[in-house]
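K.L.:
Using only what follows, build the 3D model:
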Amino acid sequence: MTSRREHRHARRPGRLRDRLGRTALAALVGAAVVLPVSAAASPNVPAPAGAVFAEHASAAERFAANRANMAEAIRMAEAAGRAGRAQRLRALDAGGSARLLAFDGRGTGRVVEVFGDLAGADRIAVLVPGSDTTLDTYERFRAGAVALQERLRTEHPASAVVAWLGYDTPGTVSPAVLTAGRADDAARGLEALITQLGTVARPGARLTLLCHSYGSVVCARTVTGPAVTDVALYGSPGTGAENAGELPTGARVWAGRGATDWIAGVPHVRLGGVGFGTDPVAPEFGARIFPAGGGGHSDYLKPGTVSLASLARIVLGGAP
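P.N.:
Take a look at the predicted model:
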């Protein structure tokens, strides 16, 4: 029989880990307060309000109205001396070919861009970005969407990718990145996109949510409905749920992390609404683990990577 003293000694490593986790989390909170580097801190950039559409407006109607809106946003940015924003918007609409389901150039910006043919696609990936993604940093997010679409097209031409910058992402070092406040608001917007895709995409198309970093917190709060067959969490700090069964989805839940992703060092604890709890790649979370290779936090959708190949296979309904 084990003595009480032995039980106390056996519990000490776990208590030590808990204390270290609390200490590290407190340090992160302190750094966030002292060094606020937030996307929301970007200067307010003038632009027209985003276009408003009837519920069943076609994709073509949305694309045309949002291109016109972006042209006006470029004009207003130039008039206000915001040459950098104007230049980035021109790059986004090079040749007048951008296909935007939504666009709002005010402040940090919103953009929902389509790659591939929504009307003909039976497999659609929706990319949900993490922290520090704004209209001014959108190009790096967009590059991942392009790389994924090119990979999908080689294996399954009837596929499309939607890059969804539909919320105010928190700064990587900010108080907001440690709580679910931004994610709760964003989840409602993501749910609206899923509904919208049901009206503009091919009937019966399978949707996959690909959720990076803080975007995995957003996806963990999104009620997906039956159209979403898979949810992939990568570079995730946690979701706020103890296990995959708590997520509001009937989809298959996947998780992966690159071998050199710094997010592995974030404490997986949750104290008073701060932090996100169980590590999604831990066995106790219960997600299906996909190979993510040796990449870092920003490498998951880079061409030629193991992680990109895995995520493409998930979108196409297979096993990585």
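K.L.:
okay, CA-based contacts and neighbour counts for the rest of this
P.N.:
Fine.
K.L.:
Correct me if wrong: residue 204 contacts residue 122.
P.N.:
Yes: if you go by CA atoms under 8 Å, residue 204 and residue 122 touch, sitting 7.0 Å apart.
K.L.:
Of these two, which one has the most company?
P.N.:
A count of neighbours by other CA atoms under 10 Å puts residue 122 above the other of residue 204 and residue 122, at 20 against 12.
K.L.:
how about residue 111, secondary structure?
P.N.:
The local conformation at residue 111, judged by DSSP: H, G, I helix; E, B strand; the rest coil, is strand.
K.L.:
Next up, the contacts around the nearest residue to it once chain neighbours are set aside.
P.N.:
Of all residues not flanking residue 111 in the chain, residue 103 sits nearest, at 4.5 Å (CA to CA, 6 or more residues apart in numbering). The neighbours of residue 103, taking CA atoms under 8 Å, 6 or more residues apart in numbering as the test, are 50-51, 66, 69-70, 109-112.
K.L.:
at 6 Å instead, please
P.N.:
50, 66, 110-111 (CA atoms under 6 Å, 6 or more residues apart in numbering).
K.L.:
Now flag whichever of those is closest to residue 10.
P.N.:
residue 110 (51.5 Å; CA to CA).
K.L.:
tell me the contacts of that closest one?
P.N.:
103-104, 165-166.
K.L.:
want to put them side by side, so please do this one too:
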Amino acid sequence: MRRTLLAALVMGAVVVPVSAAARPQIPAPPPASVAPVTPSTLHKAYEANRANAAQASRMAADHGDRTRAAADRAMADPTRHFLFFDGRASGRAVEVFGDLAHAKHIAVLVPGSDTTLETYDRFRAGAVALHNRLGPHTAVIAWLGYETPGTVSTTALTTGRAQDAAPHLQQFLRELRGVVGQSAQISLLCHSYGTVVCGSAARGLDVDVDDIAFVGSPGTGADSAAALHTSARVWAARGADDWIANVPHARVDLFGATVGFGTDPVSPAFGAQVFAAGDGGHSDYFTPGSVSLDNLARIVLGDTSEMPRA
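P.N.:
Modelled structure (predicted):
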């Protein structure tokens, strides 16, 4: 049954047209050249990336792409703080919320499919909601550091994009640890296909991360939490109304490729610490006031002794 369902998903992804594939490339400058960031040079990195976003906005407008131009222009706002910005292709951006240089608790959010510069605001809204919930001496980083797959595409069913993304996430975490030092607690909060990225990055990660939380996961590409070979505490949750529960959590060989991501992270077989996520759906984990957001904040703050478990 799982093999049949996965085959159906693959065929659906192949036959349904994906409009983004035919979209013309949007001109943009290469990313700003920023020296290794330190607490004292964070402001220079922010300024350089805002300037890059402003230039990308002008180039997109000249190209006739008003939607991308507007997205880039919003990111060039003087109140925004980006550690990285790249307006080329679907776009990449790494935004900071809070005082990173002095934060004691830091959350790095890794998004799932269909997250681009045009759709970035919905991802950003979750980061803002989490930071508002965390309070002082914290920072949240929205890490759109990879080309996410389209939800309706074959790339959303395989680990290819995740494997490409993993080295970038690993390098970012190394650089982040260099900025915040060893005393700050860093948590990876990974959503949907982003859990596959985090699962790939965890294996071989040579920098300390305190917690890894998988929410709305189709699987991580690993059969168990132990197979991630991480010293981090591993957490998992799924909302009661999340459709991802109906996706087969398996891996099979189809059409010469491995499809699927393995064991369900909320299953006892995976071995994660499963926490309550409330009644929300697939896009509701970072909704203000939700059970899931409250528990994710507890993980980031290291305050899990009384956290409700599923």
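K.L.:
Drop the TM-score for these two in here.
P.N.:
Remark: TM-score between the superposed chains equals 0.92 [TM-score structural alignment, normalised by the length of the second structure]; 297 aligned residues with a CA RMSD of 1.4 Å.
K.L.:
still on that earlier bit, the contacts of residue 110 of the first structure in strands, which ones?
P.N.:
Assigned to strands by DSSP state E, the following of the contacts of residue 110 of the first structure qualify: 103-104, 165.
K.L.:
How far does stretch 143-158 of the first structure sit from its chain's centre?
P.N.:
When C-alpha coordinates are averaged (CA atoms, centre = their mean, to the nearest Å), stretch 143-158 of the first structure and its chain have centres 18 Å apart.
K.L.:
Please enumerate the helices of the stretch 101-250 of the first structure.
P.N.:
Here the stretch 101-250 of the first structure has its helices, by DSSP state H, counting those that start in this stretch, at 138-155, 181-200, 214-219.
K.L.:
List the contacts of the residue nearest in space to the middle of the second structure.
P.N.:
The centre of the second structure sits closest to residue 110, judged by CA atoms, centre = their mean, with a distance of 1.2 Å. Residues near residue 110 of the second structure by CA under 6 Å, 6+ apart: 143, 190, 194.
K.L.:
what does residue 247 of the second structure align to in the first structure?
P.N.:
In the first structure, the residue paired with residue 247 of the second structure according to TM-score structural alignment is residue 266.
K.L.:
residues near that match, how many?
P.N.:
The tally of other residues near residue 266 of the first structure (other CA under 10 Å) stands at 17.
K.L.:
Just name the closest of the ones in strands among the contacts of residue 110 of the first structure to residue 278 of the first structure, please.
P.N.:
residue 165 (25.9 Å).
K.L.:
can you tell me how far the aligned residue in the second structure for that closest one sits from residue 25 of the second structure?
P.N.:
Aligned counterpart of residue 165 of the first structure in the second structure: residue 144 (TM-score structural alignment). Computed with CA to CA, to the nearest Å, the distance linking residue 144 of the second structure and residue 25 of the second structure is 19 Å.
K.L.:
And residue 223 of the second structure, by the same measure?
P.N.:
38 Å.
K.L.:
And the two? Which one has more around it.
P.N.:
Higher neighbour count among residue 223 of the second structure and residue 25: residue 223, with 19 against 12, using other CA under 10 Å.
K.L.:
And the aligned partner of that one in the first structure, how close does it get to residue 248 of the first structure?
P.N.:
Using TM-score structural alignment, the partner of residue 223 of the second structure in the first structure is residue 242. Residue 242 of the first structure sits 13 Å away from residue 248 of the first structure, going by CA to CA.
K.L.:
The first structure: strands as residue ranges?
P.N.:
Under DSSP E, the first structure gives strands at 100-104, 110-116, 123-128, 159-165, 206-212, 228-234, 252-256, 288-289.
K.L.:
Adding distance to residue 86 of the first structure, write those out as a markdown table.
P.N.:
Compiled in a markdown table, the strands of the first structure are given as follows (distance: least, CA to CA, whole Å):
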| stretch | distance to residue 86 of the first structure |
| --- | --- |
| strand 100-104 | 13 |
| strand 110-116 | 15 |
| strand 123-128 | 24 |
| strand 159-165 | 18 |
| strand 206-212 | 27 |
| strand 228-234 | 32 |
| strand 252-256 | 37 |
| strand 288-289 | 41 |
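K.L.:
Residue 176 of the first structure is nearest to which of those strands?
P.N.:
Comparing those under CA to CA, the one sitting nearest is strand 206-212, at 16.3 Å.
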